[in-house]
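>>> What would the 3D arrangement of this be:
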Amino acid sequence: MSEDVELPPGYPVQWEADVVLRDGSVGHLRPILPTDEEKIHAFHARQSDESIYMRFFAPLRRLSDKDVHRFTHVDYVDRVALVITVSDEILGIGRYDRIDATSAEVAFNVSDHYQGRGIGSVLLEHLAAIAQEFGITRFTAEVLPQNRKMLTVFSEAGYEVSRKVEDGIVALHFDIEPTDRSKAVAMSREHRAEAISVSRIMRPRIVAVIGAGRSPKTMGHHFLKNLLEAEFTGEVHPVNRKAKAILGRTTYDRIGDVPGPVDLAVIAVPAPKVLKVVDECAEAGVAALLVVSAGFGEGGGEGDELQAELVRRVRGSGMRIVGPNSFGIINTHPGMSLNASLSPTMPPVGHLGLFSQSGALGIAVLASAARRNLGISTFASAGNRVDVSGNDLMQYWIDDDDTHAVGLYLESMGNPRKFSRIARNLGLIKPVIVVQSGISAYGTPPGHRVRRTKVRPAVFGAMLRQAGVVRVSNVHQLFDVAQLVVHQPLPAGRRVAIVGNSAALGALSAGAVAGRGLTVTHGPVSLPSDATLEEFRDVLATAFDDPDVDSVMTCFIPPIVAHDEDVTEAVRAAARGSDKTCVATFLGMRGVDSSTHIDEGGTGQAIPVYAMPEDAAYALAKATKYAEWRNKDHGVPVAPAGINRRVAEDVVHTVLSVSPEGRRLNPDETRALLTAYGIEVWPSRRVTTVEEAVEAAEEIGYPVVLKSAAPMLRHQGGITGVRVDLGNAQSVTEAWISLHDRLSPLAAGQLEVQRMATPGVACLVSSDEDALFGPVVSFGVAGLPTELLDDIAHRIPPLTDVAVSELISSVKAAPVLHGHRGSTPVHRAALADLIARVSVISDDMPEVVSMRLNPVNAHPGGVEVLGAEVTVAPMARRTDPGRRSLT
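Got it, this is the predicted structure:
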């Protein structure tokens, strides 16, 4: 939205979004404005007679000023209209008008010139999400039978649509509550659009270098030179007003003079000139930009403002942007040979996709890969990451047949929730290896737009594990793992054979393997240093043929009798004849030192070679753990029965209407909210006198518990703040006197009475809404394990039944739930059901910013929620809002 446009009262800025359309271009979606009247007239004037008739059921060649006024003046509640624009031109309009409390009529109009780009689907998706915010659960629409395109928009959205033909018009009705199918359709469309969008960047046919200078000292010169020397298979055109030719290529004064539609424009001009160049690229119809210029958000101050304006202009013009301050992009495919980067040499062709953010790290990453002779499929440096990010590249890599594994060096993360979702989809078919650096509230690199997070670092690690990501600590480990998963089959299990020609090296290898959680089931077999080549082959064959072996680790020092290359080839031959994983440590061997021998073209089952056994064991353990995650049952999304979301929304909206800034719910409000999601909270009564305590106990029913209501004591247990199993008035009176006398000096004398629960294990179940991560669900055994030892586990909703089970099992204190020292195990299914309900609440309702169920009493017969605290606040916009949006 242009900053000089005056917004009407109630204008919902939070509905604005940049969305990737079906062809990979970007459109800006926003609520309609009263100032859009002339734009609506212009939009209508461009439409064909047929399109006008399809929309209005009449040949209205010109809309009346009265109609346009009605279209553009809405209340953003009962009457809502959205438009999608590119370069401030309206491409599509979608609207709904409320019919009654729960239903509305919806209609769309898409420009003839932009049909087939998925504009109608995007508008429907966003309108449905907005309508649900105001209690609308059902859409109706009237469509002419011949309007097949609009009928397709509804039928392919994933909703259950009913149709009825009346008077030559098709009346459609459908519930807009998200279903598994509608969610899957939206995510599939998002994936396809974003993958196509990145493909136009990574597979361009025409590249222009703007700012390519004659001086070898200029950045533009380097980019042009590297493109040409890599023998890029497409067209390369330098743009420079001050030169006729550069490096033998004819130059053009302006980007608009370059022949043909430019897929990618490399911008290498000083930062103050970038915006003017961007406007010229937009006018020329350039699809995407690679901005390598520095001087933006990384410097702060005016650079931040310049960067924000850069994003606004690029996206407003329908383009994507890599950078600014980017090191560049590379695609090694022989049919592309794209080196639009500062790397003077192309990496070897291979199957590892790489992503980094800063340019300096890009240099280090590529250099490390080159030293190992590890082939690369594609590489991208996001720079300040104002638009194209690791999430976008992962969408592209899902479909890229040239990429078999992915490595990402992440210094920041702008959308962890979306990252988790995409990484999980990618990880199911290809390993995702992540070097994490500085993902915290304090480690954001300059120039990166990241929301502040309050969650513990453990949440980030839990998110990665939940998504099946292979997490490593540095680039060295990234390539250790990558050279294994790219060139070897994944381990089928944890059983390892160790074969070598040194007893000391074999023992060291066995220790390293066992230390990483793997099991040595064969060997270590140690040949003498003077063993023959045939002996080497025999022991290798025996190890690979052993049915109790999943992976083989070979550890050789330079042999005396056999030639080192002969031993290497023997290992390769044994591995090629088996479907088992093979890793090698060749100490001092020539030609394979810290390298992977790759067949020509980057294909074949090469052997990953490591300098030390510890490195090999580390990579093997990571690959094994990833294989286990990939092959396991990931479960189905939790969908607890008996949920009434509308009642919960009424509770929250009622509270926020009175307390707009939010507050903690009182006990009755808390009980009503949780009951709507099938969670019963045991009642308790605060008491201030012994008489009130006895009266409360008799109302609740004996036996009861008398406990302190002070926050510092209420969940501690023990004799300090609680008296249990009180069976009559006399015991309540004695307990009151004891606790009141003991706790009053500590200002903890406020007490409460509650029914006595079945003896069990006290647990904590909670959820928190974080500005960066969105909802985070946590679980732990209450008391000392969580408060002193920080033994608490986390997961990011939405959860599956398997994820809930893993959450329970992942805390160190989990054995107390499962029959520790002969006790009867708790009712795990009931505990899992409670956690599932909490996860659904947190996912459904961003307004629930904090929820603590503590204590949750888990026992063999079930679970009881004995205490609950809920805080609500106005809904913040999530980084992954449930409808397509570039954030």
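>>> from here on, contacts and neighbour counts on C-alpha atoms
Fine.
>>> Other residues contacting the host helix or strand of residue 274?
Here residue 274, judged by DSSP states H and E, is contained in helix 271-284. Defining contact as Cα atoms under 8 Å, 6 or more residues apart in numbering, one finds that helix 271-284 is touched by 254-256, 261, 265, 267, 293-296, 310, 313-314, 317-319.
>>> what number of residues lie near residue 87?
17 (other Cα atoms under 10 Å).
>>> Report the separation between the nearest residue to it once chain neighbours are set aside and residue 197.
Counting by Cα to Cα, 6 or more residues apart in numbering, residue 87 lies nearest to residue 317, which is 4.6 Å off, once chain neighbours are set aside. Taking Cα to Cα, to the nearest Å as the measure, residue 317 and residue 197 are separated by 14 Å.
>>> ditto for residue 568
Counting by Cα to Cα, the separation of residue 568 from residue 197 is 44 Å.
>>> chain center to stretch 832-852, what's the gap?
Its chain's C-alpha centre lies 19 Å from the corresponding centre of stretch 832-852 when counted by Cα atoms, centre = their mean, to the nearest Å.
>>> Now do the buried residues in it.
Burial within stretch 832-852, assessed by neighbour count using 16 or more other Cα atoms under 10 Å, is assigned to 832-843, 845-852.
>>> what's the answer for stretch 568-582, then?
Quick answer for stretch 568-582 (16+ other Cα under 10 Å): 568, 570-576, 579-582.
>>> Check stretch 520-540 too.
In stretch 520-540, counting by 16+ other Cα under 10 Å, buried: 520-522, 524-527, 529, 532-533, 536-537, 539-540.
>>> Start and end of that stretch, how far apart?
First-to-last residue span, stretch 520-540, Cα to Cα: 15 Å.
>>> tell me how far it is from the chain's mean position?
Relative to the mean C-alpha coordinate of its chain, stretch 520-540 is positioned 46 Å out (Cα atoms, centre = their mean).
>>> again, but for stretch 838-856
Worked out by Cα atoms, centre = their mean, stretch 838-856 lies 20 Å from the chain centre.
>>> contacting residues around it?
638-639, 649, 652, 677, 715, 761-770, 774-777, 782, 797-799, 863-876, 878.
>>> likewise stretch 522-531?
Outside stretch 522-531, the residues that touch it by Cα under 8 Å, 6+ apart are 496-503, 506-507, 510, 536, 539, 543, 546, 548-549, 559-562.
>>> For the comparison step, fold the sequence that follows:
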Amino acid sequence: MRAALGLQAGRAAPATGTVARRSGRATVTGQQATAATQSGPPLAGLARLLAPRSVAVVGASDDVSRFGGAAVHNLLSHGYRGEVHLVSRSRSEVAGRPTYPSVSAIGQPVDSAILLVAADAAIEVAAECRDRGVASLVIVASGFGEGGSGEPGRHRLAQLRQVLAGSGITVLGPSTTGLSNLLDHYLPRASGNQLPAGQVRGGPLALVSQSGAVNNIVYNRAQARGVGVGYAVATGLQAFCDVWDVASYLLDDERVRVVAMVLEDAGPAAKAVRVCRQARERDKTVLLLKLGRTARGAEAVASHSGSLAGEWAVQQAVLTDAGATVVTDLDQLWEVPMLLQAWGPPQPATGQPGLGVLAFSGGEGALIADQASEAGVALPPVSEAFRRSVRERSPLAEVGNPFDPTGDVIGREEQFVEAVRSFVTGNDFPAYLLAAPVQGELLRTSMRRACQAARDSGRRVAASLWTVPGLSDGVESDLRADGMALFDSSSRAVAAITTYFALAAPAPPAGADPGEATAALDGLRALPPDAGYWRVRTALAGLGVPFADGGVFTDPQAAAEFAGTVGFPVVAKADVPSGTHKSQAGLVRLGLRDRGEVAAAVRELLDSLAGAGVEAPQVVVEPFVFGELQVYVGGKRDPGFGPVVLFGAGGSAVEFAADVAVAPARGLTNGGARRLVARSRVGAFLTARDRALTTRLAEVVVTVATAIQAGGYAAIDLNPVVVDLSAGRVSAVDARLVGQAAAEPVEGGDQ
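Predicted coordinates:
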């Protein structure tokens, strides 16, 4: 459970301790460079960056259309209470204030300097700030390796790092529009494209992103809808300070309850996991929106696990497990905090979350029902008492959930208000959605009174309105002024409410580490990377993976006799190092129905292997396993985020089925494995059909989790695992290991 949003007055005292941080190597990828420092900024440095007692604006101007003018205007118009020093080489006065020709001329301590000059000049000013003991810098200029700045830009970045090396200065940027801190009236943002001072307010929501433009979109949309934003920070190139450094600092500010983050790069794994755990420990919420979610990781191995669990799928699983909540679009970054602000924290639910819906349109009610069902949100039946009361008042009304009081109440204010009030107070749903039609002034007073009555009940009530400029303006402004959680459409409301309920999910229980050495694990670890299918199968069976009876043969007649003992039909497989889709490579013979077919198939495979230069060729013979379903169980080691397990629909079309769920392998319990299975479509079907089979599959998942952690391999694939619903049996019919894995740094947090 996350704590409710609650704005607390007062300014947080700057931190005095220091905490070492680590981040990734300096790289420039696409449009954005990633974090480049070996140590993140100390907390005291971030305090003086985000809430300084004095600030120098270097490159100050009166032209608000330019960086220098916009920063000065924003800083002064929001009532900053600290010392402001304007620096300009060309102007003696800016905004009616005298200027200094340089930072050195200020002659007073400066906590932070906003550098609004070009890239080359910024390096010179940074050196000057270093020499004058300035504690923090915001470098707005581009041209430090991002975009088209190329090699000259990378050279500038190296110069800047050299200038600041060992100085202890905290740096935001380069290539950033800066920051907003409305909680302390400090807004030196170098852009004029945000709502003016009179239309914004501070609040317990903090926004952190690399992109200044994306940050500003969320900031403006949240403020326009009455959601106060305490901090909005754009980290830009992240050459010195990344989104996780900023988020970690903000989570320690008692005035911040939600940190909403937009990620272009998930960043250093250990730091990201540590910050998400920090939020959980403080009972706060971290919302994550990842840009470029569909890109495959460059390191993806040539296996099902590699192609199914792209980079973000792994990162999302690990970060969610650590306490983050993932959203899918920009507006959810303020819509979910709006619900937290209006409703307080969600309560843990024993079952499926429930929603009561009042829609003044039967069509919209059906739409909401569809969306709620797809999102896993129940629409429980209305109470019998409410059903009877409606029948007495409106015999023609369809009484259910969603509830449509019919168009008769439109234009009849008292009936309208009573319909809403009785629905909310006459039922006991965890939350309510009032989906209003667009009726302009005709609806304005009725909707306002109805929402007030609903809120006065003390229930969790939100409203949706299909806004139409010029028609719905009055209704919208009234409801927002009253503090109603109001959405632009019912579809947006359902999505945000679904995420709100998800915040109540408890932290996953800690499971056992795989770690003691056993004979089975030792056997798995001892396998060479080029081990054939038989050795891989034998090692995994020793750990508990269920396989059908099988044997390995170099003699076709011996193979035929074995087939007769296990029963026909059987399958013959070339015993070669692991490869995906062996049948497509001509390495499998299926459906062999007598000894003659077996002997011929084994002889053919042996000859084929010998002709390909395989020494001591052999063939594996197994019974043909029947079953109604084929599923996939896999494991993968991500170089940054560690080992994960996967479950979903299997078979030769596994990559195209796109039905896979991912979870961290570390500490995975049987309960966690069952939840993982149920998150896939095929697993949801199995959970509803046969829970005992789901438990057996969960045991296989836990075994693979143990193996991927202990075995030192990049990936493990069991595909397919055949599910026999009639016999209640699961059997793996193919298995493979992929490569040796590099060690990943997540475990322990700070490696």
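>>> TM-score of the superposition?
Here the superposed chains carry a TM-score of 0.73, computed using TM-score structural alignment, normalised by the length of structure 2; 669 aligned residues with a Cα RMSD of 5.0 Å.
>>> Among the buried residues of stretch 568-582 of structure 1, which are located in helices?
Residues of those located in helices (DSSP state H): 568, 570-576.
>>> Quick check: whatever residue of structure 1 lines up with residue 266 of structure 2 vs residue 132 of structure 1, distance?
Using TM-score structural alignment, the partner of residue 266 of structure 2 in structure 1 is residue 413. Counting by Cα to Cα, the gap from residue 413 of structure 1 to residue 132 of structure 1 is 29 Å.
>>> between the two, which one's more packed in?
Under the neighbour definition other Cα under 10 Å, residue 413 of structure 1 and residue 132 were set side by side, and residue 413 has more, 23 against 16.
>>> Please identify which helix or strand holds that one.
With DSSP H and E as criterion, residue 413 of structure 1 is part of no helix or strand.
>>> wouldn't it be in contact with residue 438 here?
No - counting by Cα atoms under 8 Å, residue 413 of structure 1 stays clear of residue 438, with 9.5 Å between them.
>>> Give me the buried positions along stretch 286-305 of structure 1.
286-298, 303-304.
>>> what do you get for stretch 518-534 of structure 2?
Within stretch 518-534 of structure 2, the residues that count as buried by 16+ other Cα under 10 Å are 520-521, 523-524, 527, 531-534.
>>> tell me how far the ends of it are from each other?
End-to-end for stretch 518-534 of structure 2, by Cα to Cα: 20 Å.
>>> Could you pull out the strands in the stretch 751-887 of structure 1 for me?
Ranges of strands in the stretch 751-887 of structure 1, per DSSP state E, counting those that start in this stretch, are 751-755, 761-770, 774-781, 793-795, 848-859, 862-865, 868-872.
>>> out of those strands, nearest to residue 452 of structure 1?
strand 761-770 (8.6 Å; Cα to Cα).
>>> So which other helices or strands are in contact with that closest one?
strand 774-781, helix 828-844, strand 848-859 (3 or more Cα pairs under 8 Å, 6 or more residues apart in numbering; DSSP states H and E).
>>> Nearest residue to the middle of structure 2?
Centroid check for structure 2 by Cα atoms, centre = their mean gives residue 326 as the closest residue, at 3.3 Å.
>>> what about the aligned residue in structure 1 for residue 509 of structure 2, which SS state?
Using TM-score structural alignment, the equivalent of residue 509 of structure 2 in structure 1 is residue 635. Three-state assignment for residue 635 of structure 1 (DSSP: H, G, I helix; E, B strand; the rest coil): coil.
>>> Now do the contacts for the nearest residue in space to residue 635 of structure 1 that is not next to it in sequence.
Leaving aside its sequence neighbours, residue 635 of structure 1 sits nearest to residue 802 (Cα to Cα, 6+ apart; 5.0 Å). Applying Cα under 8 Å, 6+ apart to residue 802 of structure 1 gives the contacts 633-636.
>>> Tell me if residue 82 of structure 1 really is in a strand.
Yes - assignment of residue 82 of structure 1 by three-state DSSP places it within a strand.
>>> Wait, it touches residue 122, no?
No - at 10.3 Å, residue 82 of structure 1 does not count as touching residue 122 under the criterion of Cα under 8 Å.
>>> neighbours around the closest residue to residue 759 of structure 1 other than its chain neighbours, how many?
In this structure, residue 759 of structure 1 finds its nearest non-sequential neighbour in residue 859, 6.8 Å apart by Cα to Cα, 6+ apart. By the criterion of other Cα under 10 Å, residue 859 of structure 1 has 22 neighbours.
>>> again, but for the one 10 residues further on
Counted with other Cα under 10 Å, the neighbours of residue 869 of structure 1 add up to 16.
>>> quick one on the thing from earlier: using JSON lines, lay out the strands of the stretch 751-887 of structure 1 together with distance to residue 139 of structure 1.
Shown next, in JSON lines, are the strands of the stretch 751-887 of structure 1 (distance: least, Cα to Cα, whole Å):
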{"stretch": "strand 751-755", "distance to residue 139 of structure 1": "47"}
{"stretch": "strand 761-770", "distance to residue 139 of structure 1": "30"}
{"stretch": "strand 774-781", "distance to residue 139 of structure 1": "28"}
{"stretch": "strand 793-795", "distance to residue 139 of structure 1": "34"}
{"stretch": "strand 848-859", "distance to residue 139 of structure 1": "27"}
{"stretch": "strand 862-865", "distance to residue 139 of structure 1": "38"}
{"stretch": "strand 868-872", "distance to residue 139 of structure 1": "29"}
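>>> Now do the strands in the stretch 251-400 of structure 2.
258-263, 285-290, 325-326, 356-359.
>>> Using TSV, lay out those strands together with distance to residue 188 of structure 2.
Converted to TSV, those look like this (distance: least, Cα to Cα, whole Å):
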stretch	distance to residue 188 of structure 2
strand 258-263	20
strand 285-290	25
strand 325-326	30
strand 356-359	44
